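J.: mind looking at a prediction? Sequence and model below.
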Amino acid sequence: MTTADLILAIDQGTTGSTCLLVDPQLRVLARATREFPQHFPQPGWVEHDPEELYASVLAAVAEVLQTSGVAPARIAAIGITNQRETSLLWDRSDGRPLHRALVWQDRRTADTCESLRAAGHEDLIRARTGLLLDPYFSATKLAWVLDHVPGARARAEAGELRAGTIDTYLVWRLTAGAAHVSEPSNASRTLLWPLKGGGWDEELCALLRVPAAILPRVLPCTARFGETCGVPGLPDGIPIHGIAGDQQAALFGQACFGPGEAKCTYGTGAFAVLNTGDTPVASRHGLLTTVGWQIGERTTYCLEGSAFMAGAVVQWLRDGLGFVLKASEIEALAASVPDSGGVVLVPAHAGLGAPYWRPHARGLISGITRGTTRAHIARAALEGIALQIADLLRAMSADIGAPLKALKVDGGAAANDLLMQLQADLLGVPIARPTMLEATALGAVFLAGLGAGIWSDTGALAAAWQQDRAFTPSPPTTALATLRSNWERAVALA
């Protein structure tokens, strides 16, 4: 008889779906990624076709099963992590989407949010949910679809529709429509779920015009959400046992289980998240307060802040300016000079997020002289990424009233040793990089493994987490202080 001991993790992201097959020793037996199209009907509108998205998930699953050669019967559980805030509606009877999914990047409801803000509703929303009133979040996206698809609102009121974030949609499809569920880390990004839980907030649902009846049942992150049914290549009955939104999953995958522990994920942008324990902390510095995860009856809360440009800065140097042919070459170029020669690059190409919140800011390079080279600008770009993250984490420390003791890092750009050393120097705390940089997927593995009983508790997960390298901060120097002061002046001008 085949022993079921493996976790199949589905990491459904903005541009592609990744699938990993992992054993109890955290060995990745197979990995596959399938991209899917992005749709931009108008400036500021970003959509995903749900069928194309789901097809990318199935293709990644199929490739993993094929390349691993593992019998599907060995899969003990499925874990899911997903792009947050992206949301959609579908027909309850046949599962057909009413419209393409509106992606977290979509800005079409900016005027709606501004009207709600002008009417004085933002304080209520922030107090209840810990979030800002912004098109980023799900509620106004759902309301837009209800208002713009003929007959949708009447059908929703009649109970004919279902709605949810991408985790909810995937579970619906993987279970052949048997389960309409979500969990608190995704629910807390909708503007409709109160930080203290207790179910969908009826007042917020009415205010934001989303019928609570179309929203999913919310279960703890390690619950048994449903079982596979009719999924190509997978036997029926595999439990879906762990779900969390991508950034919370990354915090969990980094084993940041205690208050004050933090991680930063360096991707296209960068997301810093800090565990605040059993108590939600209201930010005084423009950060978001959000649910980290719920296991059993216990909920863990977080502070979160994002930088819009991280790896995207390197992509711009490669594609926009032609500094390098491959993104991986930027580290050697930046390391070829001892410092940036007084050059400061503020990566505000898409505005500045927390803690500045200046959407109209734009990228800036200052301090250029006749002696400035491509290498100086490349180094200034890495410094700019690290400096904005240092500002974010200092804001978090101020909110919790305690200094940051260490930082765990993940994501593609975390492989850049020079960037990580700069980050350690600017923060003045040690940085730990794990052997597995795909911490979002690892978080889904951990949650599913807990739910399936492969690991007994978070202590066992902390013991399983593996470090690749530590970066120890260099002693403070005058040059570092000058860099910070130059940065502050440049940010004010951006």
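T.: Received the coordinates, thanks.
J.: can we go C-alpha only for contacts and neighbour counts from here?
T.: Noted.
J.: what's the burial count for residue 45?
T.: Applying other Cα atoms under 10 Å, we find 16 residues neighbouring residue 45.
J.: try residue 479
T.: So residue 479, with other Cα under 10 Å, has 11 neighbours.
J.: now do the same for it: helix, strand or coil?
T.: Assigned by DSSP: H, G, I helix; E, B strand; the rest coil, the conformation of residue 479 is helix.
J.: let me see the contact set for it.
T.: Contacts for residue 479 (Cα atoms under 8 Å, 6 or more residues apart in numbering) come out as none.
J.: got a list of contacts for the biggest strand by length in the chain?
T.: Ranked by residue count and defined by DSSP state E, the top strand of the chain is strand 298-307. Strand 298-307 has contacts (Cα under 8 Å, 6+ apart) with 269-281, 283, 287-294, 352-355, 388-389, 392, 396.
J.: buried stuff in that strand?
T.: For strand 298-307, burial by neighbour count (16 or more other Cα atoms under 10 Å) applies to 299, 300, 301, 302, 303, 304, 305, 306, 307.
J.: show me where the stretch 1-150 of the chain has its strands.
T.: 6-12, 16-22, 28-35, 47-48, 75-82, 87-91, 101-102 (DSSP state E, counting those that start in this stretch).
J.: including distance to residue 181, could the buried residues of strand 298-307 go into a markdown table?
T.: Output for the buried residues of strand 298-307, formatted as a markdown table (distance: Cα to Cα, whole Å):
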| residue | distance to residue 181 |
| --- | --- |
| 299 | 18 |
| 300 | 20 |
| 301 | 21 |
| 302 | 22 |
| 303 | 25 |
| 304 | 24 |
| 305 | 27 |
| 306 | 27 |
| 307 | 30 |
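J.: report the contact partners of the residue of the chain most remote from its centre.
T.: Distance from the C-alpha centroid of the chain peaks at residue 370, with 40.8 Å (Cα atoms, centre = their mean). Contacts for residue 370 (Cα under 8 Å, 6+ apart) come out as none.
J.: repeat that for residue 79.
T.: 7, 8, 9, 10, 240, 241, 242, 243, 444, 445, 447, 448.
J.: distance of it from residue 249?
T.: 10 Å (Cα to Cα, to the nearest Å).
J.: at which residues are the helices of the stretch 151-300 of the chain located?
T.: With DSSP state H, counting those that start in this stretch as the criterion, the stretch 151-300 of the chain has helices at 152-157, 166-174, 184-187, 202-208, 246-253.
J.: okay, now the one to match up with it:
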Amino acid sequence: MPGKYILAVDQSTQGTKAILVDHNNQIFYKVALPHKQLVNNQGWVSHDLDEIRHNLYQLFRNILKKVNPDQIEALAITNQRESAAAWSRHTGEPLCHTIVWQDNRTEKLINRIAYPELKETVKNKTGLALSPYFTGAKWGWMLLNEPRVIQARENDDLCLGTMDSWLLYQLTNKRSFKTEPSNACRTQLMNIHTGKWDQQLCEIFGTNINELPEIVDSNAHFGKTDLFGLLKTPIPIKSILGDSQAALFAHGCFNPGDFKVTFGTGSSVMLNIGSNLPSNINNKLNTSIAWSLNGKISYVLEGNINYAGASISWLKDKVQLINKPEETENLALTANPKDHTILIPAFAGLGAPYWKAEAKAAFVNMTATTGKNELVKATLNSLVYQISDILSQFQQLYPKVNQEIHTDGGMIHNKYLMQYLCNITQKVVKIADIPELSALGSAMNARNKKEQAQSSKSFTPKMKSESAKFYLTEWHDWIDRF
């Protein structure tokens, strides 16, 4: 059907994109707007939902200057996961700022309830370690600290949702309050064994099931939208996937053992393990749901790194070592090869597979000759070491791990980073042909297409395995001290 497009909305941490995807899975047109990162003096990270909604309206207006409304056959959504939103069921208006997935403000709340039996219960039911990272604790914090959220509960007027549910509620003019498993499983309120909200988990975080969206398939009919009144004839919303799972879909990682690495603000390392949960769910990784298609669930093992692109933003915005991210490649390539500076990137603690929430960031192992180039190189290297440690955990839990690393995201064009990833892991690294893999994956899901995105380039190891092991040992020696 030539001339017909899926309109994919990619609502991410740094901004929102609207992308037209044709029937050949090619991007016809894309437009994006950033939104403010609201960071206070305590390091809390928030987003303004009104700003995001306004940006989305502007993006739709721009899209409709490029195509006729009847050329858009359906809408697909992909989104930043774990970020917590709260809004009025009656008006649809936000009750407070979103608490972003990076935000660590619930650490004290988590520490108060983190006794061994409860931690084990949460891990066994959700596949996720009890952590400030996930959404349930963020909603729990809102219900204790945000007056309008507390009042909305008293008035039976409260909706709690991740960003997909918020977008869906707005796009359908309050008609559809739904989510799907790739997002719901990351809230720490969904029982991964049943695929449903869990009463005990909700009680732990102080939430009520009737305040949460209905969980449906990832390729369900989510409702119809007129794009905030811009369309005379509404179009169906046919796909929702969390951004990391959507990228896995676009990479064609449909077979157990396939995995990918997404380089965004954070990084997600995700392995497809098929339709069966692992026998040992209480491990150092997250066990999550890839998607539920026509009632059939696929599971994944995942390790999440809080600071990937965010580390580069820190170099640029906070310590001003660089003017733009693209500079990091040449700076790392020209750094002193004998310098062994290491960055411990614990800006919000260390996540999988270390789980050291109390750890603080530091450059270590420096000498008097360490300079800007070496600090930039250490920042990029730290990301590779974390990915390698997650892959080691994959191998222990699921021995049939593919020898190819599928990569996507904004950092895949950094040749130093991709080659170092290849060297340290001793695996072939394949670079996605387009950076917008999450949007493409959700668009493919909307069309029920299971294909593999094309790779633009591959990297093969140029370092001996003994050298890779030496650098990893050096990294582990420092990590163990934190």
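T.: Yes, it's here. As the structure is a computational prediction, the values presented were derived from the model and not from experiment.
J.: overlay the chains and give the TM-score.
T.: Superposed pair, TM-score by TM-score structural alignment, normalised by the length of structure 2: 0.91. Supporting alignment: 481 aligned residues with a Cα RMSD of 2.6 Å.
J.: of all the strands of the stretch 1-150 of structure 1, which one comes closest to residue 344 of structure 1?
T.: Checking those against residue 344 of structure 1 by Cα to Cα gives strand 16-22 as the closest, at 33.3 Å.
J.: counting contacts, what elements does the closest one pack onto?
T.: If contacts are counted by 3 or more Cα pairs under 8 Å, 6 or more residues apart in numbering; DSSP states H and E, strand 16-22 of structure 1 sits against strand 6-12, strand 28-35, helix 50-68.
J.: how close does residue 67 of structure 1 get to residue 20 of structure 1?
T.: Distance from residue 67 of structure 1 to residue 20 of structure 1, by Cα to Cα: 11 Å.
J.: mind listing the shared neighbours of these two?
T.: residue 30.
J.: between these two, who's got more neighbours?
T.: residue 20 (27 against 12).
J.: what's the local residue count around the residue nearest to that one when sequence neighbours are not counted?
T.: Nearest residue to residue 20 of structure 1 in three dimensions, chain neighbours excluded: residue 31, at 4.6 Å (Cα to Cα, 6 or more residues apart in numbering). Counted by other Cα under 10 Å, the residues lying close to residue 31 of structure 1 total 19.
J.: can you tell me which residues contact residue 31 of structure 1?
T.: 18, 19, 20, 21, 64.
J.: now swap in residue 444 of structure 1 and tell me
T.: 9, 10, 11, 79, 80, 81, 242, 243, 244, 249, 253.
J.: what residue of structure 2 matches up with residue 424 of structure 1?
T.: Aligned counterpart of residue 424 of structure 1 in structure 2: residue 422 (TM-score structural alignment).
J.: over to residue 179 of structure 1?
T.: Looks like residue 179 of structure 1 aligns to residue 176 there (TM-score structural alignment).
J.: surely its match and residue 167 touch.
T.: No - the pair residue 176 of structure 2 / residue 167 is not scored as a contact, 9.9 Å apart, by Cα atoms under 8 Å.
J.: ok, those two, which is more surrounded?
T.: residue 167 (23 against 19).
J.: residue in structure 1 paired with that one?
T.: By TM-score structural alignment, residue 167 of structure 2 lines up with residue 170.
J.: setting aside sequence neighbours, what's the nearest residue to its match?
T.: Per Cα to Cα, 6+ apart, closest to residue 170 of structure 1 is residue 54, 7.3 Å.
J.: what's the burial count for the aligned partner of that neighbour in structure 2?
T.: Counting by TM-score structural alignment, residue 54 of structure 1 lines up with residue 53 in structure 2. Neighbourhood size, residue 53 of structure 2 [other Cα under 10 Å]: 17.
J.: ok, now residue 320 of structure 2?
T.: Residue 320 of structure 2, neighbours per other Cα under 10 Å, totals 11.
J.: could you look up the SS state of it?
T.: Taking three-state DSSP, the label given to residue 320 of structure 2 is coil.
J.: now it: closest residue in space, sequence neighbours ignored.
T.: Nearest to residue 320 of structure 2 is residue 314, by Cα to Cα, 6+ apart, at 7.9 Å.
J.: one more: residue 220 of structure 2?
T.: Residue 220 of structure 2 sits nearest to residue 238 (Cα to Cα, 6+ apart), 6.0 Å away.
J.: also residue 47 of structure 2?
T.: Counting by Cα to Cα, 6+ apart, the residue nearest residue 47 of structure 2 is residue 98, at 5.1 Å.
J.: residue 456 of structure 2 - nearest residue in space that isn't next to it in sequence?
T.: With Cα to Cα, 6+ apart, the residue lying closest to residue 456 of structure 2 is residue 433, at 4.5 Å.
J.: residue contacts, residue 326 of structure 2?
T.: residue 414.
J.: kindly apply the preceding question to residue 408 of structure 1 instead.
T.: By Cα under 8 Å, 6+ apart, the neighbours of residue 408 of structure 1 are 254, 262, 263, 264, 431, 432, 433, 434.
J.: give me that answer again for 6 Å
T.: 263, 431, 432, 433 (Cα atoms under 6 Å, 6 or more residues apart in numbering).
J.: relative to structure 2, which residues correspond to stretch 264-280 of structure 1?
T.: Going by TM-score structural alignment: stretch 264-280 of structure 1 matches residues 261-277.
J.: still on that earlier bit, which of the contacts of residue 31 of structure 1 sit farthest apart?
T.: 18 and 21 (10.4 Å).
J.: against residue 327 of structure 2, how distant is the residue nearest to residue 50 of structure 2 when sequence neighbours are not counted?
T.: The shortest distance from residue 50 of structure 2 to any non-neighbouring residue, by Cα to Cα, 6+ apart, is to residue 94 (7.3 Å). Counting by Cα to Cα, the gap from residue 94 of structure 2 to residue 327 of structure 2 is 39 Å.
J.: what about those two, which has more around it?
T.: Using other Cα under 10 Å, the more surrounded residue of residue 94 of structure 2 and residue 327 is residue 94, with 20 against 13.
J.: what number of residues lie near residue 425 of structure 1?
T.: Other residues close to residue 425 of structure 1 by other Cα under 10 Å number 22.
J.: SS state for it?
T.: Classified using three-state DSSP, residue 425 of structure 1 is helix.
J.: quick one: it from residue 265 of structure 1, how far?
T.: Taken as Cα to Cα, the span from residue 425 of structure 1 to residue 265 of structure 1 is 18 Å.
J.: how about residue 316 of structure 1?
T.: From residue 316 of structure 1 to residue 265 of structure 1 the distance is 19 Å (Cα to Cα).
J.: so stretch 88-95 of structure 2 matches what in structure 1?
T.: Using TM-score structural alignment, stretch 88-95 of structure 2 pairs with 91-98 in structure 1.
J.: many thanks, have a good one.
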